[in-house]
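K.L.:
Next comes the sequence, and after it the predicted model I'd like to discuss.
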Amino acid sequence: MAGLDYFAVESTEDGADNYNKIATTVLQDHNLLSIVEGLHLYIDPEYPLFVATGLIRPPRAAIRVSDVGNVLVQDGKATIAVGDETYLAAMLAMLWNRIGHDNVDQPDRFTVIISNVAIPKDLENWIVIDPAESLFKDLIYAIQVIAPEGFKVRRENYGSDRFSYAASENTLPAEDVDRIIADRFTLMEEELR
């Protein structure tokens, strides 16, 4: 799959091609190809069991107020001269949440003024968006879309550079699922070396 360094679909029955197409489409639609380095899907329709294991690349750096615009503090007010409108809405929401809607004014699309409050010394370093915060939620949602419908018993795990997802109609025996997940991570790591 374009964007992934490793991608495999392992199934005990035919249908791997369908999961390949589904996974490709879902990861592209959710803009996760740049984040996911490797993905291994294991499907056992007999059990039934669906397991996804993945390695992720480090997420983009957090977007800070200083990335959105230049901050000038003068006469007890802070003026943010917006240079990049991409994250303006997110910055406004964050400012309203942290210092109150009444203390934030936007007279035009390129200016945000903070007044009536003590201006924090670290205002320009405040995080507007941290991509790492929503990454796990986005990955798990995408994997749920890829997984077969009706699998209500789920187990999700996320670490600094990897994630796993197991789903079934039946109870998931921990030792079997742990072994399957560990084996798939080993396969990916060996292939990526």
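P.N.:
It's in. Numbers count the residues shown, from 1 in each chain.

K.L.:
going forward, measure contacts between C-alpha atoms and count neighbours the same way
P.N.:
Will do.

K.L.:
report the longest helix in this structure, please.
P.N.:
helix 174-192 (DSSP state H).

K.L.:
Would you mark the buried spots in it?
P.N.:
Across helix 174-192, burial judged by 16 or more other CA atoms under 10 Å covers 177, 180-181, 184-185, 188.

K.L.:
any residues touching it, and which ones?
P.N.:
5-6, 38-40, 51-54, 164, 166 (CA atoms under 8 Å, 6 or more residues apart in numbering).

K.L.:
Just the buried residues from those, in PyMOL please.
P.N.:
Buried residues within those, by 16+ other CA under 10 Å, are selected in PyMOL with:
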select buried, resi 6+38+39+40+51+52+53+54+164+166
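
K.L.:
could I get the contacts of helix 174-192 as CSV with distance to Ile129?
P.N.:
Shown next, in CSV, are the contacts of helix 174-192 (distance: CA to CA, whole Å):
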residue, distance to Ile129
Asp5, 27
Tyr6, 29
Gly38, 25
Leu39, 26
His40, 29
Val51, 30
Ala52, 27
Thr53, 26
Gly54, 24
Ser164, 25
Ala166, 29
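
K.L.:
how about a markdown table for the contacts of helix 174-192, with secondary structure and distance to Val117 added?
P.N.:
Shown next, in a markdown table, are the contacts of helix 174-192 (DSSP: H, G, I helix; E, B strand; the rest coil; distance: CA to CA, whole Å):
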| residue | secondary structure | distance to Val117 |
| --- | --- | --- |
| Asp5 | coil | 50 |
| Tyr6 | strand | 51 |
| Gly38 | strand | 47 |
| Leu39 | strand | 48 |
| His40 | strand | 51 |
| Val51 | strand | 51 |
| Ala52 | strand | 49 |
| Thr53 | strand | 48 |
| Gly54 | strand | 46 |
| Ser164 | strand | 45 |
| Ala166 | strand | 49 |
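
K.L.:
Against that first model, consider the following:
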Amino acid sequence: MLVECYDKKGAEVYEIIIKQIFQDLVLGASVDDLKAFVNPDDPVFILAIKMKKTSTVVEFKDVASFSYNKQNDVTMILVDDENYLPNILNKLWRIFSRDEIYQPNRYQLEISGNQMDLENLVIDDPHSNLQRRIYDAIFRILPEGFKIIKDMSTKDIIAVVATDELIMDSWIEKAEEYIAELNNGM
């Protein structure tokens, strides 16, 4: 972690703030590196965070077995991994009403019609979940009043430039440097 600031005390304070927020949100183990730039003279805050690799997306077929009963026109789903049941129900309730999903027991779901195409429904996306949590941390870290934000994120690096004035080209260049350094493991 590197916090750059022309004011040494300011850098120390922001490092403490960042560490505390990461600890509160349990993000420490999910981040490879972080670079921040704070300048008390110019109202600018630049933050670039490299995420660790996450597991791949989990599709419905990865955690459940599907069968279609043509005679009764019902798709039966047997959930193999109970840990995903809240995600499964949440996704299904967005597609169908709660009344359309019959759940005779904890692991079994029944839906009218041929719903075999649900096998490819993404149930969990760890990369997106981690991104969302890191953005939450960033918005907690940003100084109050810095409402002008340029998101410069790439695939595995979340980077923002924030200010309460117009964003200067030199700040964008600084963020691009941080992104390049994080990509190269510097």
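P.N.:
Looks like it arrived, so ask away. Please read these numbers as outputs of a predicted model, since none were measured by experiment.

K.L.:
Just give me the residue closest to the centre of structure 1.
P.N.:
Leu135 (1.5 Å; CA atoms, centre = their mean).

K.L.:
tell me which element whichever residue in structure 1 pairs up with Ser67 of structure 2 is part of?
P.N.:
When structure 1 is aligned by TM-score structural alignment, Ser67 of structure 2 is paired with Leu72. Secondary structure assigned from DSSP states H and E places Leu72 of structure 1 in strand 69-74.

K.L.:
so where do the helices sit in structure 2?
P.N.:
Taking DSSP H as the criterion, structure 2 contains helices spanning 8-24, 60-63, 85-95, 126-141, 169-183.

K.L.:
looking at the alignment, what does Asp138 of structure 1 pair up with in structure 2?
P.N.:
Match for Asp138 of structure 1 (TM-score structural alignment): Arg133.

K.L.:
Give the full set of residues in contact with its match.
P.N.:
25, 27.

K.L.:
Next: the one 5 residues further on.
P.N.:
With contacts taken as CA under 8 Å, 6+ apart, Ile138 of structure 2 has the following neighbours: Leu47.

K.L.:
so what's the counterpart of Asn103 of structure 1 in structure 2 up against?
P.N.:
Under the alignment (TM-score structural alignment), Asn103 of structure 1 pairs with Glu100 of structure 2. Contact analysis of Glu100 of structure 2 by CA under 8 Å, 6+ apart lists 111-112.

K.L.:
can I assume Ile18 of structure 2 is in contact with Ile141?
P.N.:
Yes. Ile18 of structure 2 is in contact with Ile141 according to CA atoms under 8 Å; the separation is 6.4 Å.

K.L.:
okay, these two: which has more neighbours?
P.N.:
Neighbours were tallied for Ile18 of structure 2 and for Ile141 using other CA atoms under 10 Å; the higher tally belongs to Ile18 (21 against 18).

K.L.:
so how far is Pro58 of structure 1 from the residue nearest to the centre of structure 1?
P.N.:
According to CA to CA, to the nearest Å, Leu135 of structure 1 and Pro58 of structure 1 sit 10 Å apart.

K.L.:
Map Val160 of structure 2 onto structure 1.
P.N.:
That one, Val160 of structure 2, aligns with Tyr165 by TM-score structural alignment.

K.L.:
Next, count neighbours for the residue opposite Leu27 of structure 1 in structure 2 once aligned.
P.N.:
Using TM-score structural alignment, the equivalent of Leu27 of structure 1 in structure 2 is Phe22. Look at Phe22 of structure 2: counted by other CA under 10 Å, it has 21 neighbours.

K.L.:
My read is that Phe22 of structure 2 contacts Gly28, right?
P.N.:
Yes. In terms of CA under 8 Å, Phe22 of structure 2 counts as a neighbour of Gly28; the distance is 5.7 Å.

K.L.:
for Leu34 of structure 2, what are its contacts?
P.N.:
Here Leu34 of structure 2 is in contact with 1-2, 47-50, 182 (criterion: CA under 8 Å, 6+ apart).
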